[in-house]
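# sharing a sequence plus its predicted fold:
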Amino acid sequence: MVKKRSLLFIGLFAAFTIANVSAQNKQEVYSWNNLPKIQSPVFKTDTFNIVKFGAVPDGITLNTKSINAAIAACNAKGGGVVLIPGGLWSTGPVELKSNVNLHIVRDAILQFTDDFSQYPLVEGNWEGLPQMRNQSPLYANNAENIAVTGSGIVDGNGNAWRMVKKDKLTESQWKKLVASGGVVGEDQRTWYPSEETLKGSKLKNPGAISPEKDAAFFASIKDFLRPNLLVFSNCKKVLLEGVTFQNSPAWCLHPILCTDLTVKNVYAKNPWYAQNGDGIDVESCRNVLIENSTFDVGDDGICIKSGRDEAGRKRGVPTENLIARNNVVYHAHGGFVIGSEMSGGARNLFVSDCSFIGTDIGLRFKTTRGRGGVVEKIFAKNINMKDITGEAILFDMYYMAQDPIALAGEKRTNPKVQLYPVTEATPVFREFTISDITCNGASKAVFVRGLPEMSISNISFENMVIKSEKGIDLQEAKNISFKNIHLISASSQPLVNVQNTSDLKVDKLQFSSAETLFKISGIKSKNLLVSNTDTNKAKSKTEFADDASNKSLTIK
């Protein structure tokens, strides 16, 4: 009898477990009609004014102790609001603690000091790797229920930290910068704020933590180890709302390993030439909402990351369940970006109703060999773009850690194509759905470039109108579909270039004219189907090269 009851219990437990796992898996299947849910923090109304803790708004007094004391007191009493009232508040690093809402009013500027001695060296994370860095001006570790709200300004004094390339300034701007102090590199093309910064720039990965590097070494290059303006690490229920975050030493906003993150109505602002001046980098976070925000920065606008190479794969935490909607991105290397540090993967990302104006690239998905990681189940719709310098939509597995647009006089060559074995370090891009895209002005409409050993696969493009110099370029891809695409291209090059790409479907492609409609090259190009397309508008319908078979393409 006991044995029968035990077997019955085991059977019921197994059934429950299977049902529970099935329910969890079901919850992970998201769509536009079933978006991820993000929890928001809730705070007590108790208010702690930093003035009562001795803060002085004269722009000179260093208020670090006063502001942190107010936050500590608020936290100790169960939480509430720490008020930054009107004024210019100079400060060193500020640590946010659980249950605290740091509220910055409209006429308040929280100005972080340019006295580098106020920022101790700490173990942190930089571009997906464990690194020694200067303490971030605004930071939180392992906190829960935290926020930075209001409509004031957080200024990171980034101009004191950043190196600047001469080619990104006018002649008068360059002369003024050089006259301000600092040092110019041997090539006379880059300005550095200090000798320490210049020294660090000459070393390979100098911030990496390793046994042979002692405190004296890191101290000798301290100025080079620029902090991100805001770093929240391992935090839960985070809100950033209404505030302007500007002038960051490196990245502007960097949540890492956070859960339930809401970013709304913020303005991330950096000079267009700000090196590594990203807007927001969401790294290995789960359940994220970014909405109604504006980004005008020196590097990527809204960027998704999850660690770099072996360190990222070992961490193994993807960025997942993210919604980015109703955002505007002005200058940036990319409007919405994934990579290149995506070794932990990314999935279930929903991007909609965004405008990209003057960005280098619109939708930018980048990686390279060595990263590994799987990026999948990415959805983008209702994206409007204008004056895009490079590609409107780009997938590239040959990222080379360079600005996407070459500077004046800079020479670049295409990467050498070689076949490598597939390993855990081979990145994967698959299952993207992109629809309802309008772009008025770009260098190229769509560029997809996979690896010979790992094609970019299962990408759907639908309902797009793109005015660009060049059309569509597909290399090392498979199972790609285009439906209802209108290309307005001025180039005499092939409107659609297909290289080593298989299982391509093009349905209802509209264009005004073309010298050559399709150029097919490479022995791997096969199963290419074109339907509902008036090919007579092209002077030449097809061109085959590099062992491509003329049977690889069917036009119905």
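Arrived safely. Residues are numbered from 1 along each chain as shown.
# make it CA atoms for all contacts and neighbour counts henceforth
Fine.
# tell me where the stretch 401-550 of the chain has helices.
Counting by DSSP state H, counting those that start in this stretch, the stretch 401-550 of the chain has no helices to list.
# could you pull out the strands for it?
428-440, 444-449, 456-468, 470-489, 496-511, 514-521, 526-531, 538-545 (DSSP state E, counting those that start in this stretch).
# what of the stretch 1-150 of the chain?
All strands of the stretch 1-150 of the chain, identified by DSSP E, counting those that start in this stretch, fall at 47-49, 58-62, 80-84, 87-91, 94-95, 100-104, 108-112, 121-126, 129-134, 138-141, 144-150.
# give me the most central residue, this structure.
Geometric centre of the chain, nearest residue: C303, 1.0 Å, by C-alpha atoms, centre = their mean.
# surely that residue is in contact with S340?
No: counting by C-alpha atoms under 8 Å, C303 sits too far from S340 to count as a contact (9.3 Å).
# structure two is appended below for comparative analysis:
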Amino acid sequence: MLFASLASAQCPAEIEPIKAPFDMPQLQRPVFPARKVVIKKGQNIQAAIDKLAKKGGGTVIVPKGKWHTGRIILKSNICLQVDEGAELCFSGDVKDYLPVVPCRNEGVDIYGPGAMIYADGAENIAVVGKGKLVAPSRDCELLKLTMAGIPEAVQAMPLKERVFDGTIPTDRYGFETRTPKTMQTSAGERHLGTLCLPVFFGPMNSRNVLLEGVTLEGSIFWNIVPVYCENIIIRGVTVSSAGIARTDGIDIDSSRNALIEYTTLDCGDDCFTLKAGRGMDGLLKARPTENVVIRHCTAKRGAGGLTVGSETAAGIRNVYMYDVTIENPKYGIYFKTRRPRGGGGENLWFENVRMVHPKTRAVYWDMLGSATYVGKLAERFNKDNNPKLTPYFRNIHFDGFTVEHCTDFVKAIGLPESPVENVTFKNVSSPECTRVTLQDVGKFVIEAK
């Protein structure tokens, strides 16, 4: 059995055939016109992209050296190549991410800075190479204006009014901003405005997306976040943001047909993450995340090695993770949602997964959440939730599952009205990890080797 800690260092040039227990297309890299532009000192990268896009596309090459830029917006048929030895350093100034663009934050559609590398409605786009994408420093202006989170009330507002650009007073939304040092809600401090932080790489509404070879370093927020996208390939990528709050590795959000392989994530929050919108906002969008294959990868430090949720409104289905090593997470595999989030996850397969020293438990389902966020809806027998927003988890299967250095193997907390249903573990090896806690579950089978 070849585990990912070995495999991730040997990313082959070609993409091997994709095998999955569901219908999955054989994804291919996008092909670009032969035109090439090499960035020179003093040249604006965005201007070079725009000019090349008008000619029909091609490759913009960032050569060895240190290069500074604001937000980059990819256009159709554009490949951004960051060569080995190149460092693409992104600004931390708010003005470099304006005007605001359509984006999604914590499962809710809004207008904000979008992403450091952004696209909207593009087809055939890529960021490739052996260079580095470097986030701004922790004392940047972006973090000084960051918000504490998207309030539930925002979902009731017209989309055009959901503007988070750092200029609108916080009391419009009824919440405080976070201080940049602690990243915690502070009743004693109120900044001038509210800002939705840009993710690192965040295409929207795009098809045929490739991210390959690059290293993402020191993110200030989520790293790789395709939203409403189709045909996504992420391979040979390294994310290095351990110890930095709110820095998910890869969030596949309301997107379909995604391949993630030979990738290593070392994060301050969840590593591999699957999302599909939040509450009524996501339910009405009805854009599930589906057909996702994660193989030959390593998840290192993070809250969850792989997390399904907590934004699950449109549903997460048809996921196959195999030949993956998860090292030192808080939770190895984490299924989380809450009553008002809606949707859920189904038809999820995990095969040949090795987990080393999960700090809390190896596999965890939590459908109740916390009263801090959902109030009385976190009570086990509460019946106040809109039935349309009752989540589910079902048809989840593990085969060839090894856990080392852990006490709690499984904790599953479902809902009385929606139990965790049809879960199977086969060929389990967890000699030190035996504790199982189940509440509100249906069929739940664990078979050792």
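It's in. None of the values given here were measured: they were computed from a predicted structure.
# aligned to the residue nearest to the centre of the first structure, what sits in the second structure?
Using TM-score structural alignment, the equivalent of C303 of the first structure in the second structure is T273.
# again with D107 of the first structure
By TM-score structural alignment, D107 of the first structure lines up with G85.
# burial check on its match, number of neighbours?
Counted with other C-alpha atoms under 10 Å, the neighbours of G85 of the second structure add up to 15.
# residue contacts, it?
63-65, 130-132 (C-alpha atoms under 8 Å, 6 or more residues apart in numbering).
# run the last query once more with 10 Å
62-66, 129-132 (C-alpha atoms under 10 Å, 6 or more residues apart in numbering).
# elements contacting the host helix or strand of K176 of the first structure?
K176 of the first structure belongs to helix 171-179 when assigned by DSSP states H and E. Applying 3 or more C-alpha pairs under 10 Å, 6 or more residues apart in numbering; DSSP states H and E, we find helix 171-179 of the first structure packed against strand 164-165, strand 190-192.
# what's the first one packed up against?
In this structure, strand 164-165 of the first structure makes packing contacts with helix 171-179, strand 190-192, judged by 3+ C-alpha pairs under 10 Å, 6+ apart.
# the strands in the stretch 251-400 of the second structure, which residues?
For the stretch 251-400 of the second structure, the strands defined by DSSP E, counting those that start in this stretch occupy 256-261, 264-266, 272-275, 289-299, 302-308, 316-327, 329-336, 344-356, 361-366, 392-404.
# mean distance, the fourth one to its aligned residues in the first structure?
When you say that, I think you mean strand 289-299 of the second structure. Strand 289-299 of the second structure, aligned to the first structure and superposed, deviates on average by 0.5 Å (mean C-alpha distance after the TM-score superposition for the first structure).
# so that strand corresponds to what in the first structure?
So strand 289-299 of the second structure sits over residues 319-329 in the first structure, by TM-score structural alignment.
# now do that stretch: distance to the chain's middle.
Centroid separation for stretch 319-329 of the first structure versus its chain: 10 Å, with C-alpha atoms, centre = their mean, to the nearest Å.
# ok, stretch 441-449 of the second structure next?
Stretch 441-449 of the second structure has its C-alpha centroid displaced from the chain centroid by 29 Å (C-alpha atoms, centre = their mean).
# does R286 of the first structure touch G345 like I think?
No: the pair R286 of the first structure / G345 is not scored as a contact, 11.8 Å apart, by C-alpha atoms under 10 Å.
# picking that back up, return the most buried member of the strands of the stretch 1-150 of the first structure.
A comparison of the strands of the stretch 1-150 of the first structure by mean neighbour count, using mean count of other C-alpha atoms under 10 Å, puts strand 100-104 on top with a mean of 27.
# how much does that strand stray from the second structure?
Compared with the second structure after fitting, strand 100-104 of the first structure deviates on average by 0.5 Å (mean C-alpha distance after the TM-score superposition for the first structure).
# quick one: residues contacting the residue nearest to the centre of the first structure.
Contacts for C303 of the first structure (C-alpha under 10 Å, 6+ apart) come out as 254, 278-283, 334-341, 364-365.
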